[in-house]
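Chemist: Sequence first, predicted coordinates after that:
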Amino acid sequence: MGTSAHNTIAAWRAAGESGDAAAAGACLAPDVELISPLTGKFRFRGPAEVTEVLSAAFEIIRDIRYHTELGSDDTRALFYYGVAGREPLEEAQLLRLDGDGRIRELTLFGRPMPALTEVMAGIGPRLLRRQKRAGLARVVGLATAPLNAMTRLGERRLVPLADPRKRRG
């Protein structure tokens, strides 16, 4: 991996672990595109939009600690553990770099489901409020709250019932 790409990845990791959206934004290429794990309906484009998403995400996701890095040259995969609300989160980030070693494409993948719904319930309303769309932020918050609650309940109460190591009585 070239020096500029190495520096970008190191700065990106440090920004994530410190929750610094501005520092993360400095790692982005002018034509950056963020592909969300939460929707396939649109993408976030350009450093301003992506940095705004990162800022909202860092309000929800904390205690980020990168644990694995794979790839070479213009493609890297980073993995971290964090916490979204009260939910443990693991995220994979596929980073594609431009010729200057800056991030031109960022694709996010996350697990488990309760952490993803926690992020979804928090990030949408925050972004909409920043866009001065408070009414829509309330609607999105109200619409995502039941899914978030059902996912948490299912993870804690229903999913353990399907554990293959537990015998039926």
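Modeler: Yes, it's here.

Chemist: From here on, just use CA atoms for contacts and neighbour counts.
Modeler: Will do.

Chemist: Spatially nearest residue to the residue nearest the centre of the chain, not counting backbone neighbours?
Modeler: Nearest to the mean C-alpha position of the chain, counting by C-alpha atoms, centre = their mean, stands residue 108 at 5.8 Å. Nearest residue to residue 108 in three dimensions, chain neighbours excluded: residue 93, at 4.8 Å (C-alpha to C-alpha, 6 or more residues apart in numbering).

Chemist: okay, now the one to match up with it:
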Amino acid sequence: MTATTDSVTAFCAATRANDIDQLMTTLAPDAELVSPLSGRMVFRGHDDLRALLTTVYGGLKELTWQPVIGEGATRVAVSDGRVAGTTITDALVLELDDHGQIRRLRPHLRPWPATTVFALALGPKLVRNPGVLRRALRR
């Protein structure tokens, strides 16, 4: 169980430091992120997740995490950050594999106005990686 806690703790610390290399070590090889913005896009694999998470956490300022909730294979980490001068909150559900690495990330963003600002800031940056977007749209 220590490896599980360490993986989630390391993920949160890496996002605060915007250390994408460290963040990537917390993810399972087959990790995926279910988009909270589109509802149908799923970003899979280290290459696509690196591109996405670099854009996501590179655009957030003043990121803070509350203590992680849960035990076992599912955890919830709640963060607050700022994007374009507005505060955005994420209740991030993290599903872990048998080795304690993060297998699935399911962000839940709020409030709606901040989520809209976040989407408008993120979209143009992600368009620079059309292959990542195309693969995320596959089922």
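Modeler: Arrived safely. Here the structure is a predicted model, which means the values were calculated and not measured.

Chemist: just to revisit the earlier point, where does the residue nearest to the centre of structure 1 sit: helix, strand or coil?
Modeler: The assignment at residue 108 of structure 1 comes out as strand when based on DSSP: H, G, I helix; E, B strand; the rest coil.

Chemist: In structure 2, what stretch matches stretch 5-21 of structure 1?
Modeler: Stretch 5-21 of structure 1 corresponds to residues 4-20 in structure 2, going by TM-score structural alignment.

Chemist: you'd agree the residue nearest to residue 108 of structure 1 is up against residue 103?
Modeler: No: between residue 93 of structure 1 and residue 103 there is no contact under C-alpha atoms under 8 Å: 11.2 Å.

Chemist: Which residue of these two possesses the greater neighbour count?
Modeler: residue 103 (31 against 18; other C-alpha atoms under 10 Å).

Chemist: rewinding a little: I would like the residues contacting the match of stretch 5-21 of structure 1, please.
Modeler: Contact with stretch 4-20 of structure 2 is made by 22-23, 26, 50, 53-54, 57-58, 62-65, 68, 72-73, 94, 96, 99-102, as judged by C-alpha atoms under 8 Å, 6 or more residues apart in numbering.

Chemist: try stretch 86-106 of structure 2
Modeler: 1, 3-5, 7-8, 26-36, 73-82, 107-111, 114-115.

Chemist: just checking, which of the residues you listed belong to helices?
Modeler: Secondary structure defined by DSSP state H assigns 3, 4, 5, 7, 8, 114, 115 of the contacts of stretch 86-106 of structure 2 to helices.

Chemist: Tell me which two in those residues are the farthest apart.
Modeler: Spanning the widest gap among these are 3 and 114, at 33.4 Å by C-alpha to C-alpha.
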